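**Q** pasting the sequence and the predicted model now:
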Amino acid sequence: MSATLFTGGMIWTGREETGALLVVDGVVAAIGDDARGHDAETVDLEGGFLMPSFGDGHAHPLYGGLEAVGPAVRQATTVDEIVLAVKQFAEANPDEEWIVGASYDGSLAEGGLFDARWLDAAVSDRPVVLRAWDYHTVWCNSVALERAGITAETPDPVLGEIPHRPDGSVLGTLREWGAVDLVMDVMPPRDEQQRIDALGTAADYYLAHGVTWVQDAWVEPADVATYVEAARRDVLRMRFNLALYADPRHFDSQITEFAAQRRLVEEVGNPLLTAQTVKFFADGVVENETGALLQPYCTGLHEHSGMQNWEGDSLAEAARRVDELGLQIHIHAIGDAAVRQALDAIEYVVVQNPARDRRPVIAHCQLVDDADLARFADLGVIPNMQPLWAQLDALMTVLTIPRLGAERADRQYPINTLDTSGAPLSFGSDWPVSSGAPLDGIAVATSRRTADGSPEGGWTPHEVLPIERALSAYTSGVANQAFAEHVWGNLAPGASADMVWLQHDPRATAPLDLPTMGVRATYLRGVPMYQARD
């Protein structure tokens, strides 16, 4: 028997404060006075703060890990810096057949439109493919376009857009799946060991930020195989749940494979890996005007309201079929039209299928029409929101607000409104789209301000979330989404000792100081999976 007593600091169980917590064989055995007086190793919290570890309810860990394999474009602040990073990587890796990287800042070029010729100046003899921060857009050089067979005469594919220059030639930016897949389909697959290593890179990142469970919100068959092999080798170091990607172009064939993919995961028998979810994309993103809106965008030569990926009642019917398999519904919905379509689909499922504990999720919820706000609680829909996005940063001011207009922009990310409505709120990061550090997101959730404190008093301050509610949304809220509220997310006797030890009490810390708070250690089932160096 292994027993550890945590004491010497503040312990927040998710429901109450205490000064002592006893862990026996990876499980919380007792709290408070009941935890003392046992033969146990002692961990002195040194005045720090112990709480349930964080979960991430919507992210892309495999993609995040793979970013470290390609050119370092994430931190570039100009187009020239991106091009230089690509050039240096190509020179250092002369045997790489394709130069593949992510994820560049889409606000660095007007309208988010990047020219292939800029990358040609860095690499002209091999294909270059870079994903934008949103993962809905790629930027290619001319060789990559040629390999994909994309010419001036190539029509926009279903669910995709190929922007052109004024002279009619292909620009080099591809938007949404239909266009992006033209290039992805001719790229050689990544080496499997490289992909498994990327899961390790992702785990390193998450554990250092106090996260022990993550929803991989976009998993295709090759990704399932990678996770299963990693689980078989017993190299997973945190909990993962897989959301199998539902593509409206191929759904009828996919639906027959979902149960088989879930069985593959179950047969490997690793408790750190599950596959209980299916991911739908109802729309795209506002920044490239593919988010689906109830009213038209404010920019562009022609009025349009974005792109709905599932036509008519097809999303509702697809969701019903997924629900019949006992799988959880997880829908990406950015615009208010997409959110309404997602809610309508879930309502259809509730009416058509027998009652069960289904916990459907709508991720992002950037814009929600007033008429739809109460429907989340009424239908038991989990709004999984990315609090870091609720700030007036360059992405918001340069790309988003001009497309939405000021009045509509001020209705974005109704986090507090949904929480107080009774909706079962959970948080996620969408990493590597944005920071996967929960404290970064919580800082914005509790202030609606940028890192430099702008604006004073917060943007749309009525949507500021109290700190304990923000912490709960990133812990017990995600555990509820994961059907794991009796396993982790709170530190109650019988729960897994999944915990994070923070340097200070975040409830007594100014929001703008939260991102710099140190994570002292992260525990999974009582075992320290990350420990800060002194």
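**A** Done, it's in.
**Q** going forward, measure contacts between C-alpha atoms and count neighbours the same way
**A** Will do.
**Q** count the neighbours of Ser434 for me.
**A** Ser434 has 18 neighbouring residues, counting by other CA atoms under 10 Å.
**Q** which helix or strand contains Tyr242?
**A** Not quite, residue 242 is Leu, not Tyr. strand 239-246 (DSSP states H and E).
**Q** the strands in the stretch 301-450 of the chain, which residues?
**A** Secondary structure of the stretch 301-450 of the chain (DSSP state E, counting those that start in this stretch): strands at 328-333, 361-364, 382-385, 426-427.
**Q** columns distance to Ala85 and mean neighbour count on top of these, output as CSV?
**A** Conversion of the strands of the stretch 301-450 of the chain to CSV gives the following (distance: least, CA to CA, whole Å; neighbours: other CA atoms under 10 Å):
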stretch, distance to Ala85, mean neighbour count
strand 328-333, 32, 27
strand 361-364, 31, 26
strand 382-385, 32, 27
strand 426-427, 33, 33
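**Q** also this one, for the comparison:
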Amino acid sequence: MKKQLLTSLFGLCALTAYASPDTIVINADVYTVDPILPRVEAFAIEQGKFSSLGSNEDILALADNDTHVIDAQGHTVTPGFIDAHQHFNGAQTSLNLYVDSHAKWAELIQKEHESLPKGAWMNGGGWDHTIIDDVLPTREFLDNIVGDRPTVLRHIDGHFVWVNTAVLELANITADTPVPEGGEIVLDPDTGKPTGILKESAMRLIRDLQPPLTVEQRAQNLPKLIHWANSIGITGMHNMSTHEEFLKVLETGDLNLRVWHGYFDVFNSMENLDERVKEVQALQNSIRRQVANTGKQKELGPLFDLGFVKLGNDGVLSVHTAVLLESYKDRNNWNGEWIRTPEDLKTKASAFAKGGFQIAIHSIGDAAVRASLDALEEANQYDVSLPHRIEHVELLNLEDLPRFADLNIVASMTPNHMTKAVAYIEERIEPKRESEAYLWQSLMNSGAKVIFGADASTSTHQDPLKQIGDAIFRTNHSGFNNGQPWHGEQSVTFAQALYAYTQGPASTTTWSDEIGSISVGKWADFVLIDGKISEPLTNDIYQRKVQMTYLAGREVYNANNDN
């Protein structure tokens, strides 16, 4: 009690200009993610910031008749979730094919086909062959349903697409079409013709066929999508996608989301690299001026910044494009294929680091992770104030594990990637290597910083509470491994997972002292859950939902008001 009272008094001293809080939350089970005071019953908010933490008695004593009181009724409250890896924009599609049979694929595709006007393209994604038969589908499957309607369906991993014959013909793709480096046009072994699967950079062959949505169209769609993110408790994200629609919404309305934006440079060539670094610097300065000119950050805190550059060097395990130190168990003499060679990656990472940018590199296979560690070790010679990152780190040679902490490199990982991969991981790697897969707890124990994000539609669920459940239970949702934890020794605790979804991502940005925890002086981003999260955690975490979400002390989602 004494410690709580001192914290409350500190809060009062910190913000003395106001007689009473604007809002208080009482009768709550609060996880602050602040080591000074990790659990409290109540807190107060003034001018959009947490002003005091403590017991119900302490906080109620601060209120007056004008104070808005939220009675949490014993439910759990956490900081607003910060998704550390997203590809979020105003052009996202709604057709989701994450189902467990070909018949269900056909049913959903047929329904979408019938809903579209003649001549319109069909776009969708989420399909996953590994939970059905681990055999890639063909264009003929689509042709039999949609005919000549151009159809592009992205795999749940996001690194390859399934298209029909109409798209191949529009793009003039044949067995003889030159393939961009790091890509593959999958050919039928019997006919020698394209099957309709385009891997990695081969997807660029169809990229310009469809006219993209305008900035105005994307901006019109974005608020609804942000509201959905708020409905699952997300108040911030590290986003690697387009940026223009976010700035448009910020200028013309309310951007109810804090976006740490990553410039996407995965597939750009090595040519004119120095000029591109200057262009990205200019873009960063332009964005900062545009955000500052709105004047909204004074009342709401940080809202948008171009904070890092996204690179990449390999693909994914599901389709054998992640680069491994040893060949795939189910594909002899094949180690994957580089999207960016180790030497080119070093050159690129160092160029952007020299330009002052934080670097994030997509690396899934253990060879790719090693190459990224090498590249970032070289990039560390340049004075960048923020730690560099490696995204995914699904296979990690144990010799490389201590390098994350030693080099101050963040491991940005997706719990659902692991639980999803249980369907195929034992087919891809030898049993002796299983102890090197998805090493969340080992990385944390080594002193490395681990942060979590959903990686957009590459996850079967983007809800942070469900991702936290995956990090703790490590079980597949389709029944693989008999529903048992896969290498449960790498499970994390609820406290560790919550940190990786809140303060962890915040601490890799320039906003570390402003968001990420329920602490006096930070912006009041928080989530009220629809019940109490008990420890030890049970599978109830998968049924828990967000009741309310607040950003800078403002309600941005309330389940009671949601239609």
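**A** Looks like it arrived, so ask away. As the structure is a computational prediction, the values presented were derived from the model and not from experiment.
**Q** before we move on, back to that, output the strands of the stretch 301-450 of structure 1 as CSV; include the columns distance to Asp105 of structure 1.
**A** Formatted as CSV, these follow (distance: least, CA to CA, whole Å):
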stretch, distance to Asp105 of structure 1
strand 328-333, 21
strand 361-364, 19
strand 382-385, 21
strand 426-427, 23
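**Q** I'd like to know which of these is closest to Val28 of structure 1.
**A** strand 426-427 (23.5 Å; CA to CA).
**Q** quick one on the thing from earlier: whereabouts in structure 2 does the strand holding Leu242 of structure 1 align?
**A** Mapped onto structure 2 using TM-score structural alignment, strand 239-246 of structure 1 spans residues 258-265.
**Q** now the matching stretch: how far from the chain's centre is it?
**A** On the basis of CA atoms, centre = their mean, to the nearest Å, stretch 258-265 of structure 2 sits 11 Å off its chain's mean C-alpha point.
**Q** pull the residues that contact it.
**A** Contacts to stretch 258-265 of structure 2, defined as CA atoms under 8 Å, 6 or more residues apart in numbering, come from residues 235-241, 243, 280, 302-311, 509.
**Q** quick one on the thing from earlier: how big's the offset between the strand holding Leu242 of structure 1 and structure 2?
**A** The superposed strand 239-246 of structure 1 is, by mean CA distance after the TM-score superposition for structure 1, a mean 1.2 Å from where its aligned residues fall in structure 2.
**Q** for the next helix or strand after that strand, packing partners?
**A** For strand 239-246 of structure 1, the following helix or strand on the C-terminal side (DSSP H and E) is helix 251-268. On a contact count with 3 or more CA pairs under 8 Å, 6 or more residues apart in numbering; DSSP states H and E, helix 251-268 of structure 1 meets helix 221-232, strand 273-281, helix 314-324.
**Q** show me what the first one is in contact with.
**A** Looking back up the chat, that one is helix 221-232 of structure 1. Under CA under 8 Å, 6+ apart, the answer for helix 221-232 of structure 1 is 192, 195-196, 236, 242, 244, 261, 264-265, 268, 270, 272-273.
**Q** try it again at 6 Å.
**A** Val265, Asn270 (CA atoms under 6 Å, 6 or more residues apart in numbering).
**Q** what angle sits between that helix and strand 273-281?
**A** Counting by axes from the mean of the first three to the mean of the last three CA atoms, to 10 degrees, helix 221-232 of structure 1 lies at 160 degrees to strand 273-281.
**Q** buried sites along helix 221-232 of structure 1?
**A** For helix 221-232 of structure 1, burial by neighbour count (16 or more other CA atoms under 10 Å) applies to Asp223, Val224, Ala225, Thr226, Tyr227, Val228, Glu229, Ala230, Ala231.
**Q** could I get the buried residue list for stretch 264-279 of structure 1?
**A** Neighbour-count burial for stretch 264-279 of structure 1, counted by 16+ other CA under 10 Å, picks out Leu264, Val265, Glu266, Val268, Asn270, Leu273, Thr274, Ala275, Gln276, Thr277, Val278, Lys279.
**Q** and the residues you listed, which is closest to Asp498 of structure 1?
**A** Leu273 (15.6 Å).
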